[in-house]
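Novice: compute the structure for the input listed below.
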Amino acid sequence: MRRARGLDDLRDVAGEVANGGIDLGESDSGLHGQLGGDRSTRCAARFADTVTQLKQERIDYRMGLLASVQEVDAAQWNALLARQDQPTPFLRHEFLSALATTQCATERTGWAPRFVTLVDARTDALAAVAPVYLKSHSYGEYVFDWAWADAYQRNGLEYYPKLLCAIPFTPVQGTRLIAVDDTARRRLAASLIALAEQSDVSSLHVLFPTPAESDTLAELGMMRREGIQFHWLNAGYRDFDDFLFTLEQKKRKNIRAERRKVREAGITFRRVRGEDATDDDWRFFTRCYRQTYREHFSQPYLNLDFFRTIGTTMPENLLLVVAERRGKPIASALVVYERNGQTGGALYGRYWGALEHVPCLHFETAYYQPLEFCIEEKLAVFEGGAQGEHKMPRGFMPTVTRSAHWLAHPAFSDAVAHFLANEANMIHAHVDELREHNPFKC
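Specialist: Here you go, the predicted model:
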């Protein structure tokens, strides 16, 4: 390893990288590497020592570090999750367990589970838990820090492993710090930061937390980063035409033209709820999912076993949209949804693929069919996933997302903090500009 440059040099390099390359998309070359080398061994040992120390410091809570979500009772986990403000299906015990048991998010794939728990010392009840992973790469995160890792490497520093609190492969805002109350939540957040500070990791990242969690993490000294997604809001529409009526004439005309092209191509659709999905349905969907990655020369994160597993363990949250021509399936999308009496529920666009090219098929399968489902089921919001200004003419409006970051190296941390402040200003200005050109009637 070459010697690191001086403090001023590193500050300059970090600033250059932050300003020039921080928005790089995910690199798709190669598979997601496993943790390796002496540093990972040191991290594991340091983690054990740190947890022991933190346990002694937190009299009212006992801190634990779990190598698997399966070490927590599923009913206990889900009951605690149900008490949160934004309990998305992706944080359910079944979803996280499926990622592990089907070998999608494991140490071998660079996602070494290090779930952090707080247990009430008086009652022995689970008080708080966070999905934490020791990462050896930055794949599958959707808050891009490749430029940071590159700057570390060019200056003789090691960026990996890093500590990540997130749901693997899932850019969905929601609860990240599951807790019985705000006191336990703040203590859990402080424990994550203390664990990172006292362990041999370069950084800690909390991705897509709720606004309240983001505020708590910022109060504890983590840097706030913001991004943009596009979400569709249900204004109590009676049907799809009722929604179309709220759009500008040109946008309305374009959507109708796109849907007509698909119909004229002889395409029909089946909507298959998770409870009704057959093994053939899951096999076909997985072929489509893999095809999308193949077309982008990249590796899929998930596998058939994963989709089969969640189809068995949480079918009530799943909907397959299958496009067919003359009875033969040619494309499919999987969306995840939840009903919530307080928030009205939500639908999350996740995965799609097609084995044949048909103009506008993507929009119909992955957007318009799920939109109709949202209206029929009276779901309040449709989150379209990462990126995608192309969604805006179809009624999806810009929404600010958040993440929180702590970096151990002071100079690099200062440079990134400066960049993030400027980036936030640019994002807010861009959101304001986008909203001025929204597709709805004035």
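
Novice: from here on, just use CA atoms for contacts and neighbour counts.
Specialist: Noted.

Novice: what's the neighbour count on Q56?
Specialist: Counted with other Cα atoms under 10 Å, the neighbours of Q56 add up to 13.

Novice: sequence B follows; please return its structure for comparison with A:
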Amino acid sequence: MSYRPDVISSLAEVGEAAWNGLLAAQGETNPFLSYAFLHAMHESGSASAETGWQPQYLALRDGGELAAAMPLYVKSHSYGEYVFDWAWADAYHRNGIEYYPKLLSAIPFTPVTGGRLLARDGQARAALVALLKAQQKAADISSTHVLYPPEEQAMQLHEAGFMLRSGVQFHWLNQGYTDFEQFLSTLEHKKRKNIRAERRKVREAGVTMRQIRGRDATDADWRFFHRCYSNTYAEHRSSPYLNLDFFQRIGAAMPGNILLVVAERAGRAIASSLVIHTEDTLYGRYWGADEHVPCLHFETAYYQPLEFCIANGIATFEGGAQGEHKMARGFLPQKTWSAHWLAHPAFADAVERFLERESGGIDDYISELNERNPFRA
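Specialist: Have a look, this model is predicted:
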């Protein structure tokens, strides 16, 4: 079958119906791949050429139908990726070779596994991989990186000449709990005791919690959340990736996928977190506070979303990037994947050797973590 290739700089060139229809055709329900989320990233200017995230999506058309597509960006830096290649960029620089620009297939600022090779069938997916290979060789780039694909797509990219890298995230699995106390009863005594103590500290500080569904969130709620989110970056002496316009756009376009948690004391909001969810998965995303209360982060960003999962029968809570501390709260290690192609043969060989050593270390690390399982034997 002959497909017509295309490179698109805006999802508006595809259209919401065609983009979401392609996701539905392969059973992809990840909300971060939705037209609403990605279009908000671009239209708000959060992920744009000006911020170093120039959209250059690949698409294959079969007549008037979108047969395959790939979220793809030309990157002029490595910020907001969560699979770190700073050492690779530094090695290029020390040898007088340009590392940027590079190609990156990822959801901006979102370390969540989801489809990167979006296709209606296997034939279209194979053609999309071939288009990616042709694009990266024709372009003046150092490398291509595909972050957080599902394992099946990672393996397909490996067969096409990409090197694989693995990482670790922490996910909570709902075992059909009827309430938070039943979940706690499955943990080791010390873990259970610590969680109860953390929640008690928040209550004794006079803090109450509100869960706000996206459809009920007001403009004031979004402005307060964005202030909290920005405070988190300010505390780390950095600038936030996402602007208020982005959050207002997803609040309007995908309210059914959004939960805001707001902490209040003496009638005043003091902290907030945002999670994104589907019927079966909840994704921890952002949090921040106007003032410090011991353990408020855990209550706002973990325990309230866990209660929401239990109340709504949500099977999985993906806790986001990094964080062994999540294990003490019932999250378990899960392997993640990324795929990498480097144009320079010598550097590609050196990175491949590094990844072989790193892979063994990741497997050992996951085994070690599983030996520290927080649940009762």
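
Novice: which residues in the stretch 101-250 of structure 2 form helices?
Specialist: Applying DSSP state H, counting those that start in this stretch to the stretch 101-250 of structure 2 gives helices spanning 122-138, 151-159, 180-185, 189-204, 219-235, 244-253.

Novice: format those helices as JSON lines; extra columns: mean neighbour count.
Specialist: Compiled in JSON lines, the helices of the stretch 101-250 of structure 2 are given as follows (neighbours: other Cα atoms under 10 Å):
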{"stretch": "helix 122-138", "mean neighbour count": "16"}
{"stretch": "helix 151-159", "mean neighbour count": "18"}
{"stretch": "helix 180-185", "mean neighbour count": "15"}
{"stretch": "helix 189-204", "mean neighbour count": "15"}
{"stretch": "helix 219-235", "mean neighbour count": "18"}
{"stretch": "helix 244-253", "mean neighbour count": "19"}
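
Novice: out of these, flag the one nearest F84 of structure 2.
Specialist: Nearest to F84 of structure 2 among the helices of the stretch 101-250 of structure 2 is helix 151-159 (17.3 Å), distances taken as Cα to Cα.

Novice: what span of structure 1 is that closest one aligned with?
Specialist: Using TM-score structural alignment, helix 151-159 of structure 2 corresponds to residues 211-219 of structure 1.

Novice: check the offset of the matching stretch from the chain's centre.
Specialist: Its chain's C-alpha centre and that of stretch 211-219 of structure 1 lie 17 Å apart, by Cα atoms, centre = their mean, to the nearest Å.

Novice: with stretch 110-121 of structure 2 instead?
Specialist: Stretch 110-121 of structure 2 has its C-alpha centroid displaced from the chain centroid by 12 Å (Cα atoms, centre = their mean).

Novice: for the stretch 201-350 of structure 2, what spans make up the strands?
Specialist: 207-213, 258-265, 268-277, 281-289, 316-321, 332-342 (DSSP state E, counting those that start in this stretch).

Novice: comparing the shortest one with structure 1, how large is the average distance?
Specialist: Once the two structures are superposed, the average separation between strand 316-321 of structure 2 and the matching residues of structure 1 is 0.4 Å (mean Cα distance after the TM-score superposition for structure 1).

Novice: and R285 of structure 2, what's its match in structure 1?
Specialist: In structure 1, R285 of structure 2 lines up with R350, judged by TM-score structural alignment.

Novice: and that match, how far from F382 of structure 1?
Specialist: Computed as Cα to Cα, to the nearest Å, the R350 of structure 1 to F382 of structure 1 distance reads 11 Å.

Novice: same question, R263 of structure 1
Specialist: On the measure of Cα to Cα, R263 of structure 1 and F382 of structure 1 end up 23 Å apart.

Novice: returning to that earlier point: out of the helices of the stretch 101-250 of structure 2, nearest to A59 of structure 2?
Specialist: Comparison of these against A59 of structure 2 by Cα to Cα identifies helix 122-138 as nearest, at 7.6 Å.

Novice: in structure 1, which residue range corresponds to the closest one?
Specialist: So helix 122-138 of structure 2 sits over residues 182-198 in structure 1, by TM-score structural alignment.

Novice: and the matching stretch, how far out from the chain middle?
Specialist: Distance, centroid of stretch 182-198 of structure 1 to centroid of chain: 21 Å (Cα atoms, centre = their mean).

Novice: mean deviation of it from structure 2?
Specialist: Its match in structure 2 and stretch 182-198 of structure 1 itself, once the structures are fitted together, sit a mean 1.5 Å apart by mean Cα distance after the TM-score superposition for structure 1.

Novice: out of the helices of the stretch 101-250 of structure 2, nearest to A17 of structure 2?
Specialist: Among the helices of the stretch 101-250 of structure 2, the nearest to A17 of structure 2 by Cα to Cα is helix 244-253 (13.8 Å).

Novice: strand 258-265 and that closest one, what's the angle between them?
Specialist: For helix 244-253 of structure 2 against strand 258-265, the angle by axes from the mean of the first three to the mean of the last three Cα atoms, to 10 degrees is 120 degrees.

Novice: in structure 1, which residues correspond to helix 244-253 of structure 2?
Specialist: The aligned range for helix 244-253 of structure 2 is 304-313, by TM-score structural alignment.

Novice: ok, now stretch 215-233 of structure 2?
Specialist: With TM-score structural alignment as the criterion, stretch 215-233 of structure 2 aligns to 275-293.

Novice: repeat for stretch 80-89 of structure 2
Specialist: Aligning stretch 80-89 of structure 2 against structure 1 (TM-score structural alignment) gives residues 140-149.

Novice: what's the span of that stretch, first residue to last?
Specialist: 15 Å.

Novice: what about the longest helix along structure 2, how far off from structure 1?
Specialist: For structure 2, the helix with the greatest residue count under DSSP state H is helix 345-371. In the superposition against structure 1, helix 345-371 of structure 2 averages 0.5 Å from its aligned positions (mean Cα distance after the TM-score superposition for structure 1).

Novice: that helix: how far from the chain's middle?
Specialist: 22 Å.

Novice: Provide the aligned range in structure 1 for it.
Specialist: Aligned using TM-score structural alignment, helix 345-371 of structure 2 spans residues 410-436 in structure 1.

Novice: buried set for that stretch?
Specialist: Using 16 or more other Cα atoms under 10 Å as the test for burial, stretch 410-436 of structure 1 gives 411-417, 419-420, 423-424, 431.

Novice: cheers, nothing more for now.
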